[in-house]
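# structure, please.
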Amino acid sequence: MRAVCHPSSTPPCGRRAGQCTIGGMTPRVTRRRALAAAAAGFGLPAAAADAAPAPARHRGGFENLRVATFNASLNREQEGQLLEDLATGEDAQIRAVAEVIQINNPDILLINEFDHDADGRGVDLFRTKYLEVSQNGKSPVFYPHAFTAPVNTGVPSGHDLNRDGTVGGPDDAWGFGQFPGQYGMVVLSRHPILTEQVRTFQNLRWADMPSNLLPTEFYGEEISPELRLSSKSHWDVPVSVGAGIVHILAAHPTPPSFDGPEKRNQRRNSDEIRLWSDYLSPGRRSKWIVDDAGLRGGLAAREQFVILGDMNSDPLDGDSWPGAIDQLLGHPRVQDTKPASEGAVEASKAQGGANLKHSGDPRLDTADFNDDPSPGNLRVDYVLPATSLQVVSSAVYWPQTGHPGSELTGTFPFPTSDHRLVRVDLQVKA
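This next block holds a predicted model:
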């Protein structure tokens, strides 16, 4: 596959098959690592506004790092439509999304639901037309490094996956989608992305997972062995920070709903979450995992990491398979900082409905699902650092009504997304 360079508006990137210019140097990209990848140039830090600012970059031999995830709903119904909206620089929803990012000012950010295009033009347009332009007086933000790659959504499987008697359409893609790349993912970073070490798991087979939840009776003997586990993709994106490397483990499992009594989406969601749990367990539990380049095994015990993404699973409420997200929350290498907001509490009380029956703390909610029929507001978006990383603070960006920024979250139809940005501030060795 060809590497994709994503230059910022600072130094350009030389586009050649298998080469990216990173920080003024031209690394050799091996065939194994020539995945659709990263970025070039030098960035400038930006100050946050109207939210707790990112802490000082260096203090006492440590470097502060703000890591965030945001399902920004930058998806469109038609292929190419997001590119058209990005090119104008004036799309109201995209400007609001950019403003939320400028306010929170993360150093590393995963965006879920960003339609993928093969040459990465959308990432470039988002940076130059929106993030690097002040939105309502907020300070621009600069991300000289980026990673994006193909996902399974909208990619035809050639099979009747929903068993309706016909082949074709979004339900019969490897991951639900109207076109290839819908609901894609992007990692943006101020720190260098180690492109040659990126691992992706787009093609990993569900049936290869030991003791999986795959409903083979529903799919049948022909289809079951071919099904891909990841509804989008799973990425291990190593980022050089301070004196070491932080692995960004990015994913967006399928919602555990929209299926029948076979519970295929509930099962898939749980096993997509389990992939990261096994990946963090070196030895027997992870030896079944094989990345798209053929490398087997999980993440070494000494490595630092942060799990990011819309996992579509609440630990207590909603429609998840029992214990799905607990596979990560209870993992011995993972710490849960429980990011919270008062805006979520306000929304839960004001909306009532299914929220009144919830067992979970509404302060931890990250998504406003008060539609009809409604599961209520849920905690589904996560930033989960390794226990080896020192946590400074965490938050969900959900301002209360009337507070600065509340016009960017709002109520349905949302100015940005039905999800909220979640962030965690860490300290790593400088």
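# from now on I want contacts and neighbour counts done on CA atoms only, so please keep to that.
Fine.
# the stretch 201-350 of the chain: helices as residue ranges?
216-223, 264-279, 326-329, 342-351 (DSSP state H, counting those that start in this stretch).
# can you tell which of these is closest to residue 96?
Ranking the helices of the stretch 201-350 of the chain by proximity to residue 96 (CA to CA) places helix 342-351 first, at 17.8 Å.
# and the next helix or strand after the closest one, what does it pack onto?
Heading C-terminal from helix 342-351, the first helix or strand you meet, by DSSP states H and E, is strand 381-385. Under the contact criterion of 3 or more CA pairs under 8 Å, 6 or more residues apart in numbering; DSSP states H and E, strand 381-385 touches strand 62-74, strand 304-310, strand 422-429.
# hmm, who's touching whatever helix or strand comes next after the longest one?
When you say that, I think you mean strand 62-74. Of the helices and strands lying after strand 62-74 in sequence (DSSP H and E), the nearest is helix 81-88. For helix 81-88, contacts defined as CA atoms under 8 Å, 6 or more residues apart in numbering pick out 74, 75, 76, 91, 94, 115, 121, 122, 125, 126, 129.
# kindly report the same for stretch 129-139.
46-49, 86-89, 94-96, 98-99, 101-103, 140-142.
# let's go with 6 Å and repeat that
Identification of contacts with stretch 129-139 by CA atoms under 6 Å, 6 or more residues apart in numbering yields 89, 98, 99, 140, 141, 142.
# out of the residues you listed, which is nearest to residue 309?
Among the contacts of stretch 129-139, and counting by CA to CA, the member closest to residue 309 is residue 98, at 18.0 Å.
# want to put them side by side, so please do this one too:
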Amino acid sequence: MHKILVGTLSLGLGAALLLPATSASATPTGLDEGAGAQALPLSETSLRVATISTNLTAPNSEELYGQLLGGGNIEATRVADAISAVNPDVVVITGMDAEAKAVAAFQAEYLTSPEDQRSDISYPYSYLAVGSKGLQSGADLDDDRVVGGPGDAWGQGAFAEQGSVVVLSKYPIQQDDVASVTELKWGEVKGGKLQEAQLGGALAASIPVMNNGLWDIPIEYRSERVHILAAQTEPANSSQDFSTLRQHDELKVVSDYISGAHYLRTDQGAAAKGLKGKNFILAGALAQPEGSATQVDPLAKKLGSQDPINSAGNYLMPSQNWNLLGQGRVGDDAPASFQPMTGAAPDAIEASELIWSDIQY
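Model (predicted):
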């Protein structure tokens, strides 16, 4: 059974569409609404936010777009199954090429395609986050005596949009007020651990502290402003000797941004104002899967989040002024109406690592 779609699919880099948002009750919709599965209705002031770690990336720019055409990409199918099952109002996708054509193809071929059995879900608004990963460092980082190429780019990315962050929303994104922290140098972090990393020369002076970035993305939610604080830090497969120290300081930057630390300036040139007393939820890749509790615990305690839901290094942490109504992960504590697609592999949806939180102010 397919839902009636509201909104128009048209995406641009870092751009939100000026279209009315779909009316969202944050009630999960199953893949077979006639199967008798019951989902508890939520208050109209509740918001369902989700994040999912993906491998929706390709070796070359615009290649993912071609891989997504036709609706047969296995990873995209896994991700779409999970998103459709939970029906979040906002979803933060990490590890996806932040290219407009690829995101449009993912929505058209997987989230709203009439050719599959999953319930359609429409996101009229999007933000394609491009950070430091994939930008050339100007140094011979891979020590091959040649400057240039992915080995000498920050994060060893082949292009700027590779494996970044995509935010899809049913509610309008306040594009002009998005703030990002991707250019901040590691050496500019007050009280940071750069010296312990024993890096020298041009690398020490120019390396950005964020492996990819931190983005403060305000959405207009029922006449209120809600901040989606999306992050992507040091990846689990990082081979850098300094990755643990750097990730410590990446999480410090996230904490300092929330606090409004005086040293911290955004890419837009403004001093961080902080989010104290504001409605926000931190979402995305905050830690490597192994040992993540040790890395993230100080930040979670600062936010008052005693047991933040996480999966594969991705986290959801609402600010203290939200009431947490429920949370879960697909394949574990999924919403009551969740049902696997007919013919899907048993681990297909669970492997996509989607986690969700229902929050209310």
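# give me the TM-score for this pair.
The TM-score (TM-score structural alignment, normalised by the length of the second structure) is 0.84; 344 aligned residues with a CA RMSD of 3.0 Å.
# picking that back up, out of the helices and strands packed on strand 381-385 of the first structure, nearest to residue 325 of the first structure?
Per CA to CA, nearest to residue 325 of the first structure of those: strand 304-310, 11.1 Å.
# and the closest one, which stretch of the second structure?
The alignment of strand 304-310 of the first structure onto the second structure (TM-score structural alignment) covers residues 279-285.
# now do the buried residues in that stretch.
By 16 or more other CA atoms under 10 Å, the buried positions in stretch 279-285 of the second structure come out as 279, 280, 281, 282, 283, 284, 285.
# switch the residues you listed over to CSV; also include distance to residue 113 of the second structure.
Shown next, in CSV, are these (distance: CA to CA, whole Å):
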residue, distance to residue 113 of the second structure
279, 34
280, 32
281, 30
282, 30
283, 27
284, 26
285, 28
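# show me the contacts for the counterpart of residue 81 of the second structure in the first structure.
Matched to the first structure by TM-score structural alignment, residue 81 of the second structure sits across from residue 99. Residues in contact with residue 99 of the first structure (CA under 6 Å, 6+ apart) are residue 135.
# ok so, going back, just the helices of the stretch 201-350 of the first structure: most buried one?
helix 264-279 (a mean of 23; mean count of other CA atoms under 10 Å).
# now it on the second structure. Mean distance?
Compared with the second structure after the fit, helix 264-279 of the first structure shows a mean deviation of 1.2 Å (mean CA distance after the TM-score superposition for the first structure).
# before we move on, the earlier item: and of the helices and strands packed on strand 381-385 of the first structure, who's closest to residue 287 of the first structure?
strand 304-310 (19.0 Å).
# which residues of the first structure fall in strands?
6-7, 39-40, 58-59, 62-74, 108-114, 145-147, 185-189, 199-200, 235-241, 244-250, 304-310, 381-385, 390-396, 422-429 (DSSP state E).
# can you redo the ones you listed as a markdown table with distance to residue 275 of the first structure?
Output for the strands of the first structure, formatted as a markdown table (distance: least, CA to CA, whole Å):
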| stretch | distance to residue 275 of the first structure |
| --- | --- |
| strand 6-7 | 28 |
| strand 39-40 | 27 |
| strand 58-59 | 34 |
| strand 62-74 | 19 |
| strand 108-114 | 18 |
| strand 145-147 | 21 |
| strand 185-189 | 18 |
| strand 199-200 | 12 |
| strand 235-241 | 11 |
| strand 244-250 | 11 |
| strand 304-310 | 12 |
| strand 381-385 | 15 |
| strand 390-396 | 24 |
| strand 422-429 | 22 |
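# out of those strands, which is closest to residue 226 of the first structure?
strand 199-200 (17.8 Å).
# how about the helices in the stretch 1-150 of the second structure?
Using DSSP H, counting those that start in this stretch, helices in the stretch 1-150 of the second structure cover 63-68, 74-86, 100-106.
# need the ones you listed in JSON lines (columns: distance to residue 186 of the second structure).
Shown next, in JSON lines, are those (distance: least, CA to CA, whole Å):
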{"stretch": "helix 63-68", "distance to residue 186 of the second structure": "31"}
{"stretch": "helix 74-86", "distance to residue 186 of the second structure": "33"}
{"stretch": "helix 100-106", "distance to residue 186 of the second structure": "30"}
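# closest to residue 332 of the second structure out of those?
Closest among these, using CA to CA: helix 74-86, at 11.8 Å.
# next, the angle strand 90-96 makes with the closest one.
170 degrees (axes from the mean of the first three to the mean of the last three CA atoms, to 10 degrees).
# list the buried ones in helix 74-86 of the second structure?
Result for helix 74-86 of the second structure [16+ other CA under 10 Å]: buried residues 75, 76, 77, 78, 79, 80, 81, 82, 83, 84, 85, 86.
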